[in-house]
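Trainee: Mind looking at a prediction? Sequence and model below.
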Amino acid sequence: MSLPNQSSVDGPEGAKRTDQARSGAPSGGKAVGDRFSTDEIFQRVVATADEEVDSVTMKLYLSGLAAGFAITLTFFLYATLRAALPNDTTGLFTPLLYPLGFVYIIMGRYQLYTENTLTPVTLVLTRVASIPALLRVWVSVLAGNFSGALIGTFVLAHTGVFSVAASGAAVNIGLEGIQTPWWDLVFKAMFAGWLVAGLVWMEHAVRDSVSRVVLIYLVIYAIPATGLYHIVVSSADVFYLVFTGNVAVATGLWEFVVPVLLGNTIGGVFLVTLINYGQTANRFPEGEGPRTRLSISDWLFSLRVSKPKE
């Protein structure tokens, strides 16, 4: 995920209107320079979404792969710290390093599935991108995320990177997830999806890197600290259990990955994207030309994306 490149507008005319990025999205608020309205945030999200749906499938996959590798870092750090702090009965200290992989992903502009429950969905809701185009983004990114987590956990399971204690902690984390009732996982993951999609929304409302890092850290820390589940981290948990012989592939996928994927998707799409879409009116950057809404048949069955007219 990447934010639109910004450029300032000079001169008296520029002083009276909102600064705009090259995409046409606002890089400053109209009413207050360092605060964006809901419409302005939505326009910045749309600019990011345009870049994502325009990306070729291989680029999306490779960016998702990089994100999957970064999630392996989160998995590794979380298990290592949990092993080092066996008496942390509150569960507030073991997640301290958990957000680091997400900082790499979001600041490095890699593609993460849960982020994409917001950005490209905005184009589908406005009917300028089709549902199949959205699914292409989702499948490409999720395949990359899973591949990165698979490779990363394979290395951890077959080398001496993990200490014995950390390996045991990683196994216990995964088993705790699988032993959680199916629908409990869905609802826990729904709240996590809400957090991550909300993070992406808020990230489009800030203008500097320090604020972004603090925001990422606090929101992502809340996921393990409150016992919630993120699909890519959960997939790493399952892959590690499979590689260490603690669970069968089918069991891990059905009992853990599927409910978490479902919950994250519901949380991101319904609790963030649809709600924020409903409270906006001017959804496209002022600096771009008009767009033609797709026909219902194209919206449902084609891979088309409507572009601004010059």
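Mentor: Now that the structure is in, tell me what you want to look at. Computed from a prediction, not measured in an experiment: that's the story for all the values here.
Trainee: rest of the way, CA atoms for contacts and neighbours
Mentor: Fine.
Trainee: After the strand or helix carrying residue 274, heading C-terminal, what element do we hit next?
Mentor: Per DSSP states H and E, residue 274 falls inside helix 274-278. Sequence-wise, the next helix or strand downstream of helix 274-278 (DSSP H and E) is helix 296-301.
Trainee: Which parts of that following helix count as buried, going by neighbours?
Mentor: By neighbour count on 16 or more other C-alpha atoms under 10 Å, the buried set for helix 296-301 is 298-300.
Trainee: before we move on, what about stretch 107-121?
Mentor: For stretch 107-121, burial by neighbour count (16+ other C-alpha under 10 Å) applies to 110-121.
Trainee: quick one on the thing from earlier: name the helices or strands packed onto the helix holding residue 274?
Mentor: helix 38-54 (3 or more C-alpha pairs under 8 Å, 6 or more residues apart in numbering; DSSP states H and E).
Trainee: Following the chain past the helix it packs on, name the next helix or strand.
Mentor: Helix 38-54 is succeeded, C-terminally, by helix 57-84 (DSSP H and E).
Trainee: what's the spacing between that next one and its chain's center?
Mentor: How far helix 57-84 lies from its chain's middle: 13 Å, per C-alpha atoms, centre = their mean, to the nearest Å.
Trainee: Check which helices and strands it sits against.
Mentor: The helices and strands touching helix 57-84, judged by 3+ C-alpha pairs under 8 Å, 6+ apart, are helix 100-107, helix 131-158, helix 164-178, helix 231-243.
Trainee: Give me the residues contacting the third one.
Mentor: Contacts to helix 164-178, defined as C-alpha atoms under 8 Å, 6 or more residues apart in numbering, come from residues 75, 79-84, 157, 185, 234, 237-238, 240-241, 246, 252, 255-256.
Trainee: what about versus this one:
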Amino acid sequence: MTPQDDSQTLGQDAKRVKESPAEAAGVHKAIREGGEKELSRTASALFWSAVAAGLSISFSMVTMGLLRAHLPDTEVAFLVECFGYTVGFLVIGLAKQQLFTENTLTAVLPIMTSPNFTNLAKMLRLWVVVLIGNLVGVAVFAYAIQALPILDPKTHEAFVSLGEDVLINTKGEMFAKGIVAGWIIATMVWLMPAADQAKIWVIIIMTYLVALGEFTHIIVGSTEILFLVFDGQASWSEYLFHFMFPVLAGNVIGGTFIFALISHAQIRSDKPPR
């Protein structure tokens, strides 16, 4: 997608919002229509877009690790380091790649509007394909960055510490923090149609908040933990049962069963968004 196409899409989203009888209904309609388009895409197109997103989101870990390696160990350094978290999301957002936690909102609104088995099957297909593609992308990136002679010892240590900071959470903390992260990312997606030229700032602000609160994100966190796995400092069992499953459940609940349900409920009794 070219910058001109992206600008045109943003303008169309903003136009739909302005033309809607109620602003919330306009946002709902814009996101729902985008979700319907995603649900109609082929599995192959979704998968490769998701793999690209997995590779792209890994730049969040890389940027944070590089900043951590070169900044002094202070509270201010942590505040600066958190900006590195936004880089991967910026790449994905501007490149229009498929990220699982964004689909927990966009793919859900169509089924909430028209609940039927066909829409449910399409949503589950999209979720599975995108999640697998994202995880393949981050796994490839994490293995490459660990195996290739790229990192100096200080940077390597910084990357290890990123994963260790995530693993110190209990399973309950992984789950609870995942709910908040899912909510924040869903909020970011909800703001996009009306953001217009401020889209970049919406991405930066919302994802910076995720990093600042050290909330758990299934895809970004997978890059950090899989780096530890490939480095021999964490096991696959720790990745799957201590991190992946609790965080995945939290992200889905936060983005789908809380934010999407509430967002849909607020316009349900108004004029239908169609």
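Mentor: Nice, I can see it. Here the structure is a predicted model, which means the values were calculated and not measured.
Trainee: Not counting residues beside it along the chain, what's closest to the residue nearest the centre of structure 1?
Mentor: Closest residue to the average C-alpha location of structure 1: residue 115 at 2.3 Å, with C-alpha atoms, centre = their mean. In this structure, residue 115 of structure 1 finds its nearest non-sequential neighbour in residue 197, 5.6 Å apart by C-alpha to C-alpha, 6 or more residues apart in numbering.
Trainee: what's around the one you found, how many residues?
Mentor: Residue 197 of structure 1 has 25 neighbours, counted by other C-alpha atoms under 10 Å.
Trainee: what does it align to in structure 2?
Mentor: For residue 197 of structure 1, the aligned position in structure 2 is residue 186, judged by TM-score structural alignment.
Trainee: got it, and residue 244 of structure 1?
Mentor: By TM-score structural alignment, residue 244 of structure 1 lines up with residue 231.
Trainee: Also residue 262 of structure 1?
Mentor: Aligned partner of residue 262 of structure 1 by TM-score structural alignment: residue 249.
Trainee: and that match, how far is that from residue 176 of structure 2?
Mentor: 9 Å (C-alpha to C-alpha, to the nearest Å).
Trainee: Tell me which of the two has more neighbours.
Mentor: More crowded of residue 249 of structure 2 and residue 176, by other C-alpha under 10 Å: residue 176, with 20 against 17.
Trainee: Just say helix, strand or coil for the more buried one.
Mentor: Under the three-state scheme (DSSP: H, G, I helix; E, B strand; the rest coil), residue 176 of structure 2 adopts helix.
Trainee: That one: what's it in contact with?
Mentor: By C-alpha under 8 Å, 6+ apart, the contact set of residue 176 of structure 2 is residue 250.
Trainee: Please pull up the equivalent of it in structure 1.
Mentor: Using TM-score structural alignment as the criterion, the counterpart of residue 176 of structure 2 in structure 1 is residue 187.
Trainee: ok, now how distant is its match from residue 228 of structure 1?
Mentor: 9 Å.
Trainee: Please apply the same query to residue 147 of structure 1.
Mentor: Counting by C-alpha to C-alpha - residue 147 of structure 1 and residue 228 of structure 1 are separated by 22 Å.
Trainee: try residue 253 of structure 1
Mentor: Taking C-alpha to C-alpha, one finds residue 253 of structure 1 at 17 Å from residue 228 of structure 1.
Trainee: show me the contacts for the closest residue to residue 136 of structure 2 other than its chain neighbours.
Mentor: Of all residues not flanking residue 136 of structure 2 in the chain, residue 51 sits nearest, at 6.1 Å (C-alpha to C-alpha, 6+ apart). Shown in contact with residue 51 of structure 2 (C-alpha under 8 Å, 6+ apart): 130, 133-138.
Trainee: so the match of residue 262 of structure 1 makes contact with residue 175?
Mentor: Yes. At 6.7 Å, residue 249 of structure 2 counts as touching residue 175 under the criterion of C-alpha atoms under 8 Å.
Trainee: circling back to that earlier point, just say helix, strand or coil for the match of residue 262 of structure 1.
Mentor: helix.
Trainee: contacting residues for residue 239 of structure 1?
Mentor: Residue 239 of structure 1 sits in contact with 149-150, 153-154, 249, where contact means C-alpha under 8 Å, 6+ apart.
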